[in-house]
Each structure stands twice: as C-alpha cells, then as structure tokens.
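[1] Below are the sequence and a predicted model; questions follow.
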Amino acid sequence: MSCPKCNSDDWKSASLVYSEGLTHVSVRATGIASGEPGGGIGTFVASGLNQTHASRLAAPPQRSSLSFFFGILTALSLFLCFAMSWLWLIAVLFCALGMFVYFETESGHDEAHESAMAAWRELRRCERCGTFYKPTE
C-alpha cells in the first residue's frame, strides 16, 4: 500500500528506520603536555549512543516501569520485616500486597506490550514525505 499522504510506494519499515539511525560511538584519546610549571600525560575514554531524529520517532514501544516500583515496594517491605520485629505483620502484609500487584500488573503489561510491538512491526515510513503509517489503513 502506498503512503496515505503523498501516494508514494517508496517506504521502509519502522524497525529498519530505528536501527539505521542508531550509532554506537567509542572514543579513546591520549595526550602529552609540557609547560613552564611542569608537564603531564592524560587519557580520555568515552562511549555513547547517537540517534537520529527519525530513529527516535520510529522507536519501538517501551515497557511500563510500574512493575519496577512494586518490586521495590516488595523488597522494602521484606527489609522492614527483618529490621523491625514489631512491624513484621504490617511488613508481611505490604510484601504480599506488593507481590500481588506486581504479578497482576506484569501480566497485563506483557499483553499490552506484545500488542503494541505487533502494531510497531507493521509500521512503515514513507521515504518521500517521512509520514509513518500502517499499510492496512
């Protein structure tokens, strides 16, 4: 199917646009300096990731970080359970609640994320005008 905006048949998948726009950078430099008060030798090491604007627009859907919060809540409750003996019942209740909410939200987020990933895999980008579209629309 052609682009709904300009009717061009020239397209790339969003996953290809995303991966083509990522560049891993690694730099290492060494220098020597001398001067009136003294000299020195230095080394510089850096690494990072460069990403184009088109790649950012074509990025896959991110997983929700809500389950991480409930994992931390559960771990904190376990710590309180062992650290303060007089709060053990409250800590155990919070721990059980945290684990329940964690597993409930995690299973729902997995299904939602898989659905969003399936939609992302179908997404295309027009090479003429830059519009993102689904071929079924």
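    Nice, thanks for sending it over. Numbering: from 1, shown residues only.
[2] CA atoms for contacts and neighbours, from now on please.
    Will do.
[3] and V17, how many neighbours?
    20 (other CA atoms under 10 Å).
[4] could you show me where the strands are in the chain, in order?
    Taking DSSP state E, the strands of the chain run over residues 11-13, 22-34, 39-51, 124-126, 132-133.
[5] ok, and here's another one to check against it:
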Amino acid sequence: MQCPKCHSDNTQRLSVIYQSGTQLINTTSNTYGGGIGSGYGGGIATTNTSGTAQSYLAIKASPPDKKKFKIASILIVAGILIGWASGSLILFLLPAGVGVFLGRKDYRYNKNVYPGLREEWRNSWHCNKCGAIYIQQ
C-alpha cells in the first residue's frame, strides 16, 4: 500500500497499529510486614493491578467509540428516585425525559453513524514516513 501524500511504501493499517501498541496489564504484588513494640503482629497485603498501556501511536490509531448510555441511564434513575421520593410527577419527568432523549440520541448514533465510522477505520492506513492517515478501499 502506497501513501498518497509522500508515496512511501512504509504503511500499516490502523487496526494493526492499535493492536500492536496496546498491552493488557495484569499484576499481583504481595507485601509482608511486621510490627515491633506496638502489640501488632506482622501482616500480608496483596495488591492487584489491571488495565491497559498504549503507545501514543496506538492512541492515535484507536477505533471509534460507541456511545455508552451512561448519562442517559443516570438521569433516568435519578428521575425515578427523585420522583418516587418527592411524589412529584414533574420532578420525575424532567430528568427521566432528558435521559430518554439522550438515550435515544445515543442509540441512533450507535445504529446509524457508528457502523460507517467503524468501517472507515477498518479501511484506514497510516504512513510511517510522513504520518498521514488515509482511507484505502
């Protein structure tokens, strides 16, 4: 695949850059300790760490995100709780209605916009010489 900007052959798909520059982290550490003079005995503590580490290029090559419905869900639950606690229909409808509106907006994005963005990402390439990102069908 040749870069349309600088004509270099040193190119990669964004999906390959993303996968090769993303590492999953899963570690466990044990700590041992003892007490002196305070009446406390020794102890063992275990710490688990998990997450991901990414290179800057992998972040740049990340796929598009779907909408997560977080704010919509929080507003709907808040509307239910506030409406139930106060007994007021208006205090229920205001946050819940906004939550439903935002949830529907996020749903439409995930159904109509996201698939096109994902397909565009799958067909996108990065030039390792000039840094250009371009789409190749």
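    Great, that's in hand. No experiment lies behind these values; they were computed from the predicted model shown.
[6] wait, what's in contact with the residue sitting nearest the centre point of structure 1?
    Central residue of structure 1 (CA atoms, centre = their mean): Q62, 5.4 Å from the mean position. Q62 of structure 1 makes contact with H113, according to CA atoms under 8 Å, 6 or more residues apart in numbering.
[7] any idea how far the aligned partner of it in structure 2 lies from F101 of structure 2?
    Alignment note (TM-score structural alignment): Q62 of structure 1 maps to D65 of structure 2. Separation of D65 of structure 2 from F101 of structure 2 (CA to CA, to the nearest Å): 20 Å.
[8] now the longest helix along structure 1, how far from the centre of its chain.
    Counting residues, the longest helix found in structure 1 (DSSP state H) is helix 88-122. In terms of CA atoms, centre = their mean, to the nearest Å, the centre of helix 88-122 of structure 1 is set 17 Å apart from its chain centre.
[9] That one - contacts with which helices or strands?
    Judged by 3 or more CA pairs under 8 Å, 6 or more residues apart in numbering; DSSP states H and E, helix 88-122 of structure 1 is in contact with helix 14-20, helix 66-83.
[10] Now it: buried residues?
    88, 91-92, 94-95, 98-99, 102, 106, 109, 113, 117, 120 (16 or more other CA atoms under 10 Å).
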